[in-house]
Each structure stands twice: as structure tokens, then as C-alpha cells.
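A.B. asks: Here is a sequence together with a model predicted from it:
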Amino acid sequence: MCRWLAYSGTPILLDNILYKPAHSLIDQSLHAKMGVETTNGDGFGVGWYVGDKDSPAVVRDIGPAWSDRNLREIAGHVVSPLFFGHIRASTGTAVQQTNCHPFRHGHWMWMHNGAIEDFHLLRRDLALAVEPSLFPYVEGSTDSEMMFYLSLTLGLEKDPPGAVARMAGLVERVGHEHGVEFPLQMTVAVTDGVSLWAFRYSSRKESRSLFYSTRVETLRSLHPDVAFLQEITGDARLIVSEPLGDLPGAWNAVPEGTYGVVRPEGDEMHTFTPVT
């Protein structure tokens, strides 16, 4: 599987999140504690929004994150209020740049940890369900990118939670038609550059780990000596595959079958159920 993080809040240097924490995403590329694999070295990607640019910048490569000098250079110079980071452990599809996350279409960005079970059996039916005008933009061969374009097809622009629910329902229906008992395993992050949605769901009801950070004001009261907490505003929030460190009270598990949204006007959490 993979590990990922999503940040929204005070514009911050990517290095402060990607490299500096004790159990940073870069550390997790070699020493993941809660993933299926300890090592996530089948590529990486970062995507970020900056200024008045409507579309995010995305940089992806097939090498391991822990030794990539270009990623270190980017992280040390880019400041962004909303960014994604992803390290990949392939579930069977090729290790190639177009299969690395995050995926981008217009102002949308998407990343995923998990898998569509027996994707090779379902792939043709799912591909035919993608809107024909969107299909030319599918560049790679992963189930993750297919899920993104299915969600775009099913209304991501107008109703992100509903679109992801319809995508999950479609994957499960097609999976069951092909005799796959538990077709879907996913933790997904998706953003339009303003709001950030995160989903934790699996057909087996045993989803991969996902955590969100405690509100900044609460952490400041718990840890008044932590300088980093004084530098960010109260709306800063991280969503991660596994905690970036062991700061007491900092991390909260996302419940099974749940999605949350982080936006400037506040955060919400809701039950997630596929729609068939």
C-alpha cells in the first residue's frame, strides 16, 4: 500500500511537514509503522497550491523519496497553504511516473492508499464507466487514478462526498458482479484548492489507518513550549496515514466508514456509505 499526508492552513514551508517531524513522511518511506509494507519506495509525489494559481503544481517521480535530491530542494523552497505528499508501494501496477500520486485534473487533486481487489478483472468495466470526454486524461494504469476519474464522472465538481460515495458503490457493484467479495479498500484525500475532503472506507470494514490533527488552540494549551504551534494559525490541520510523531494529544484516529472536510469556515465529519 502507500502512505500520505494532506496539509491545510497557514502557508508553510513544505520541509516543515515532509522532513522535519520525527516520523515524517520521508521517514515513513523507509520505516512505516502502520502500513502493510514497512518500505514505500515505488515512487513519490507532492502537489501544492500557491498564490492565485487555480491549478496545483504536481511533481512525481519513480525513485524512493528518502534519497531524492530534487524533492529535498523543492521542500526547502516552496511555501503553500494546501499541499499533498504521497509515497507509493505498488499493489501490482507498474512503477512509472504516471502511476505516482497525487493525480491532478484542472483545479482538483487526488491521492489514495488502498486497492481495488482484483482490479485486473474489473478494469475494463470501470474504464467504460468514465465519461468519454475525461477518458483521454487518464495517463496511468492504477486503480487509484481510475477512482479519481470515476469520481469526476459522477459529480465531483458539484458534490465531492456524493461523487466519492457513488464511485465506491460502482466499484463494489462491479466487483460483486465479478465474484469479488470485498472489492474496495481506500483512504482518499481530494481537494479543489479551497476545501479538503478525506475518506476512510473498505468493503471489509477493516480500513487502512488514517488520522487527523487536534485543533491548534488545544495543542497550544497542552504544549505551550512547542515553538511550531505558535507560528501557525488556528485553522491549520493535517490528515495523515500515520502520526508524524508522538506529541501527546496531537493525533486522532478517523473512525471506520467516515469522511471529513476541512475548509476555511470550519471542519466537519460525517458517516460515509457507498451509493449504488
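C.D. replies: Thanks, I have it.
A.B. asks: CA only for contacts and neighbour counts going forward, please
C.D. replies: Will do.
A.B. asks: in the stretch 101-250 of the chain, which spans are strands?
C.D. replies: 103-105, 108-116, 184-191, 196-202, 211-213, 237-240 (DSSP state E, counting those that start in this stretch).
A.B. asks: export the ones you listed to CSV and tack on mean neighbour count?
C.D. replies: Shown next, in CSV, are the strands of the stretch 101-250 of the chain (neighbours: other C-alpha atoms under 10 Å):
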stretch, mean neighbour count
strand 103-105, 21
strand 108-116, 25
strand 184-191, 24
strand 196-202, 25
strand 211-213, 21
strand 237-240, 24
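A.B. asks: Distance to Thr10 added to those strands, as TSV?
C.D. replies: Formatted as TSV, those follow (distance: least, C-alpha to C-alpha, whole Å):
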stretch	distance to Thr10
strand 103-105	22
strand 108-116	19
strand 184-191	16
strand 196-202	14
strand 211-213	14
strand 237-240	9
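A.B. asks: Trp251: which of those is closest?
C.D. replies: Trp251 lies closest to strand 211-213 among these, at 4.8 Å (C-alpha to C-alpha).
A.B. asks: And the strands of the stretch 101-250 of the chain: which comes nearest Met167?
C.D. replies: Nearest of the strands of the stretch 101-250 of the chain to Met167, taken as C-alpha to C-alpha: strand 184-191 at 10.4 Å.
A.B. asks: I'd say Asn113 and Met186 touch.
C.D. replies: Yes. Contact criterion C-alpha atoms under 8 Å: Asn113 and Met186 qualify, at 5.7 Å.
A.B. asks: this is the other structure I want to compare:
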Amino acid sequence: MQKEDIYLIDMWRLLRREWLWFLAVFVVVLLATFAYMRSAKPQWQADAWIRIGQIGTAPGGQDPKIEPLQRVLERLQLIPFQNQVLQSIGFMPDAPEAKLYRKSLKVEPLPYAGPLVKLSVRAHSPQQARQLAEATVAALQVIHRDIAVPQLRLAHQRLDEAQRDLQNVMTERDHLQQTVAQSKDNFASLLLMSKSDELSDLQQTRDDLLNRLGDAYTYDTALMWPVYVPDHTAFPNPVLIWGMGVVGGLFLGVVAAVGRNALRRRAAMQSVGWANAS
């Protein structure tokens, strides 16, 4: 502990002796930090949470999602898909805004929350960041709607068939009820019971299809919540940049002071050597 105190005292004396070099380097680093902060183009980040659409009439044991989570993540990172998003809002694929969009786009799976996909993208204005995030979700939504068309068509065909079968069985049951009421036919009574059971099954099938095609089980890919864009910039971060500038300036200032002191001592020793030699 005593040696460390001596070392610190020596360092303090060294800095007092070479304070001009220390201060000069420290100021230069702060000026460079200031220049960087002034020249750096600000970037805003938009965050979006996407709920993957699903079709509730999928067979048991099959994923009802329109597209599996992993495939959605891969699609969002495809260059052709990103170019499609950019072109939908008027950006060319080689524009600076397009390069920043592709570079900054990040996707994070949230498998236990829906599943959801968290999407983050940056732009040079908060409005543009929000627009890019919303355009990305809209492009994915269009693709998923196209994928869902055959499945939804098949589900509605099944519902129409169930409605027709239900109507036919109701007509037959009403006819049998009249027959039983008029003739007291035992065979007709058995048929009536059979039709009543069949009618109950068809009603259950129809109601289940209607329920599965309702909003609770069948829905589009869409934003879970509105796109979030903070009031402050994501880059540059003033606190972080200035903190790094101050720490870097202090470190380089100490290095400069130590280096200058070493050169000074070497020159002094050489002067002593020459004096002794003469």
C-alpha cells in the first residue's frame, strides 16, 4: 500500500510537471468528440411488435399460424423482401436510407408471447423510422394474406357444406315429425331419433367452424401495439459519447505526459553523459 501511494505521488508530480502536454491532448480529444457529435447524422429507432396471423380451423396437432415463427424471422431478413418494403414507400434499393434500413433492421423472436416478433429499425428522422416499421409490417401482412387464401377458402367451403347438410337434415326431420304425428309409425319414430342425433352433430360442427373462424381464433398478421419511437435519438448517444471522450482524453493525456517526461529524462541523461565524456 505504501509503494502504491509513492507511485501515485510520483504520477501526480509528473502530471504537474508535464501539465501542458496533458491538458493539450485532453483538449484535443474533447474537440474531436465535439466535432464528431456535430458531424454524426442522428438516427432514431422504431420498435414494432408483430403478432403472426393464424387460421383457427387448422387440424388438431397442426400449427394454426399462417407461417411458422422461424420462417417469418428468415423472411424479414431476406434482401428481396426488404427491397420490396423500401420500394413500397418510394426508396431505391441503393439509397442511403435503404442501406441504413437493411443495416439496422433487427428481429427478435418472442415465442412465448403469441408468438410475437419484435422488429427494430433505424432512420434519420422519427417519422421515417415509424414509416419503415409500419411498411415492413404491411408487406408481411400482404404475403400472409395470400398464403391464407386457400386455407380460408377451404374452411368456408366446409362451413357452407355443414350449413347445407344442416338444412337438409332439418327438412327431413320436419317431414318425419309430420309422419310420426299422423301415422304413429314406429319405424318413422326411429328415423326421427336418428335424424335428431345427426342434426345435433351437424349443429355442433357448424358452431365449431363459426367459432374457429371468429376473431378469437382467426386473424391477420398485424401490429400488436402501435409502433414506438422514443423522443431521443438512438445514435449518437450524447452521454455515452461524451463519457468515452472524457475517459479517452484523460488516458491519452496521461500517456502524453508520461511520454514527454520520458523524453525529457532521456535528453537530460544524454546531456550528463556528454558532459562527463568531455
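C.D. replies: Yep, that arrived. Because the structure is a prediction, the values reported are computed rather than measured.
A.B. asks: Give me the TM-score for these two chains.
C.D. replies: Once the chains are laid over each other, their TM-score by TM-score structural alignment, normalised by the length of structure 1 reads 0.21; 105 aligned residues with a C-alpha RMSD of 6.4 Å.
A.B. asks: and Asp47 of structure 2, that's in a helix?
C.D. replies: No. Membership of Asp47 of structure 2 in a helix is not supported by DSSP: H, G, I helix; E, B strand; the rest coil, which gives strand.
A.B. asks: Okay, and Arg102 of structure 2 sits in which element?
C.D. replies: helix 96-104 (DSSP states H and E).
A.B. asks: picking that back up, quick one: which of the strands of the stretch 101-250 of structure 1 is nearest Leu222 of structure 1?
C.D. replies: Across these, closest to Leu222 of structure 1 is strand 211-213 (C-alpha to C-alpha), at 13.4 Å.
A.B. asks: Geometrically speaking, which residue is the centre of structure 2?
C.D. replies: Nearest residue to the geometric centre of structure 2 (C-alpha atoms, centre = their mean): Leu119, 1.6 Å.
A.B. asks: So what touches whichever strand or helix holds that residue?
C.D. replies: Using DSSP H and E, Leu119 of structure 2 sits in strand 116-123. Here strand 116-123 of structure 2 makes contact (C-alpha atoms under 8 Å, 6 or more residues apart in numbering) with 43-52, 73, 97, 100-101, 104-111, 129, 132-133.
A.B. asks: List only those of the residues you listed flagged as buried.
C.D. replies: 43-52, 73, 97, 101, 105-107, 109, 129, 132-133 (16 or more other C-alpha atoms under 10 Å).
A.B. asks: next SSE after the longest strand anywhere in structure 1?
C.D. replies: Longest strand of structure 1, by residue count under DSSP state E: strand 3-13. Remark: after strand 3-13 of structure 1, the chain's next helix or strand is helix 14-18, criterion DSSP H and E.
A.B. asks: Count residues in the vicinity of Leu86 of structure 2, would you?
C.D. replies: The local packing of Leu86 of structure 2 (other C-alpha atoms under 10 Å) involves 22 other residues.
A.B. asks: so what does the helix or strand hosting it touch, helix or strand wise?
C.D. replies: Leu86 of structure 2 is part of helix 79-88, with elements assigned from DSSP H and E. Applying 3 or more C-alpha pairs under 8 Å, 6 or more residues apart in numbering; DSSP states H and E, we find helix 79-88 of structure 2 packed against helix 96-104, helix 126-183.
A.B. asks: Figure out which of those is closest to Met269 of structure 2.
C.D. replies: When the helices and strands packed on helix 79-88 of structure 2 are compared (using C-alpha to C-alpha), the closest one is helix 96-104, at 55.6 Å.
A.B. asks: and the next element down the chain from that closest one?
C.D. replies: strand 106-110.
A.B. asks: Report the buried residues of the lengthiest helix in structure 1.
C.D. replies: Scanning structure 1 for the longest helix, with DSSP state H as the assignment, gives helix 160-177. With burial defined by 16+ other C-alpha under 10 Å, the residues of helix 160-177 of structure 1 counted as buried are 160-175.
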